[in-house]
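1. sharing a model that was predicted from the sequence below.
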Amino acid sequence: MTLSWKLVIDSMNAPVLEDFWAAALGYEVEDPSELIGQLLAAGRIGEEAIAEHQGRKTFRGYAAVRHPDDPFDEAGGIGRGRRLLFQDVPEVKAGKNRLHIDIHGEPGGLGQLVARLVDLGATRVREEDRGPAGHWWVMRDPEGNEFCAV
């Protein structure tokens, strides 16, 4: 039996990472506004549990993006396929990621991909050439999480 999963990324400002990764991957920003409205109306959450970002209600400290071709719950806006969930945590990033995302560009388009990611807020760390294994850039997202542009 296969299982569903999502990649959860600790953050200091979930909406900032949501905006970056949605643009970097071409993913959809999840919009839980309708679900939040239902939960507020039913008294299941209070106003302190919500925030606003880009003109929509969100759960305070959480944000997510999903692949545009994957199924999602229309009532809640929550993806049921490939998705990244960002959750705010009190501690700062302390070391190298043990898990990271590789973004694959078009063949011969690494320079354009890296330039686009830098324009979105990423920073270059180092360029690597592993011979037959290929050539890529190690980069950091706006909160310092490492990823590779391949």
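-> Ah, there it is.

2. contacts and neighbour counts: CA atoms only from here.
-> Will do.

3. so where do the strands sit in this protein?
-> All strands of the chain, identified by DSSP state E, fall at 7-11, 28-29, 50-53, 56-59, 62-66, 83-88, 101-103, 123-129, 135-140, 146-149.

4. for the first one, packing partners?
-> For strand 7-11, the contact count by 3 or more CA pairs under 8 Å, 6 or more residues apart in numbering; DSSP states H and E identifies strand 83-88 as packing neighbours.

5. got the angle between the strand it packs on and strand 62-66?
-> With axes from the mean of the first three to the mean of the last three CA atoms, to 10 degrees defining the directions, strand 83-88 sits at 170 degrees from strand 62-66.

6. what's in contact with strand 83-88?
-> The contact list for strand 83-88 (CA atoms under 8 Å, 6 or more residues apart in numbering) reads 6-15, 17-18, 61-67.

7. any idea how far that strand is from the chain center?
-> The chain centre lies 6 Å from the centre of strand 83-88; the measure is CA atoms, centre = their mean, to the nearest Å.

8. relative to strand 7-11, how tilted is it?
-> Interaxial angle of strand 83-88 relative to strand 7-11 (the same axes, to 10 degrees): 30 degrees.

9. for residue 92, which non-adjacent residue is closest in space?
-> Closest residue in space to residue 92, ignoring its immediate chain neighbours: residue 12 at 7.2 Å, by CA to CA, 6 or more residues apart in numbering.

10. structure B:
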Amino acid sequence: MPVPFKICVDCEDPHRLAAFWAEAMDYKVEDHSGLIAGLLAQGIITEDLLTEVDGHHAWKTLAAVRNPDDPFDQASDAGRGMRILFQVVPEKKTVKNRVHLDLHVGRDKIESEVERLEALGGTRLSDRFDENGATWIVMGDPEGNEFCVHS
């Protein structure tokens, strides 16, 4: 049986990265405020674990994005399909990622997509690569996590 998974990204500002990646991938930022309200009402959590994002409660140390077309949990808004979780860690990023995302946009859209992602806060980290029939440009998200805009 296949194992469900999510990709977890260590970071300093999970809400900034969730907003960037939701725009970059046309994903949806998960809204955990319904779950949070229930946990607050039951006294299971306290306000010190929370922040406010776009006028509603959110977890202070994590945020997630999901494919808007995949199934999700109605109570928590957590995706049950392709999903990325951003979680605060105390240490800063210091070396190249061992795992990264490739955004497949098509050969003719690579440059325009790089420009769009730069406008969202991404940074172009390389020239264009053309190898073995593939084309890509390496970029960094707002915290420097590498990813590729790929053919």
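-> Yep, that arrived. For clarity, every value in this text was computed on a predicted model and none was experimentally measured.

11. circling back to that earlier point, the residue nearest to residue 92 of the first structure: neighbour count?
-> Using other CA atoms under 10 Å, residue 12 of the first structure has 17 other residues around it.

12. got it, and residue 140 of the first structure?
-> Residues near residue 140 of the first structure, counting by other CA under 10 Å: 18.

13. right, and it touches residue 123 too?
-> Yes: Residue 140 of the first structure lies in contact with residue 123 (CA atoms under 8 Å); the separation is 5.3 Å.

14. that older thread, please pick the buried ones from the contacts of strand 83-88 of the first structure.
-> Neighbour counting over the contacts of strand 83-88 of the first structure (16 or more other CA atoms under 10 Å) leaves 9-15, 17-18, 61-67 as the buried ones.

15. ok so, going back, a markdown table for the strands of the first structure, including distance to residue 44 of the first structure?
-> What follows is the strands of the first structure, written out as a markdown table (distance: least, CA to CA, whole Å):
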| stretch | distance to residue 44 of the first structure |
| --- | --- |
| strand 7-11 | 24 |
| strand 28-29 | 24 |
| strand 50-53 | 12 |
| strand 56-59 | 13 |
| strand 62-66 | 17 |
| strand 83-88 | 20 |
| strand 101-103 | 35 |
| strand 123-129 | 41 |
| strand 135-140 | 38 |
| strand 146-149 | 37 |
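
16. need the winner for burial among the ones you listed.
-> Mean neighbours per residue, mean count of other CA atoms under 10 Å, is largest over the strands of the first structure for strand 62-66, with a mean of 25.

17. packing partners of that strand?
-> Against strand 62-66 of the first structure (3+ CA pairs under 8 Å, 6+ apart) you get helix 14-25, strand 28-29, strand 83-88.

18. hmm, who's touching the shortest one?
-> Residues outside strand 28-29 of the first structure that contact it (CA under 8 Å, 6+ apart) are 18, 19, 22, 64, 65, 66, 67, 68.

19. quick one, what contacts the third one?
-> If a contact means CA under 8 Å, 6+ apart, then residue 22 of the first structure has 28, 29, 65, 66 as its contacts.

20. need the max-distance pair from these.
-> Of all pairs drawn from those, the greatest distance, 6.5 Å, lies between 29 and 66 (CA to CA).

21. quick one: neighbours of residue 55 of the second structure, just the number.
-> Counted with other CA under 10 Å, the neighbours of residue 55 of the second structure add up to 8.
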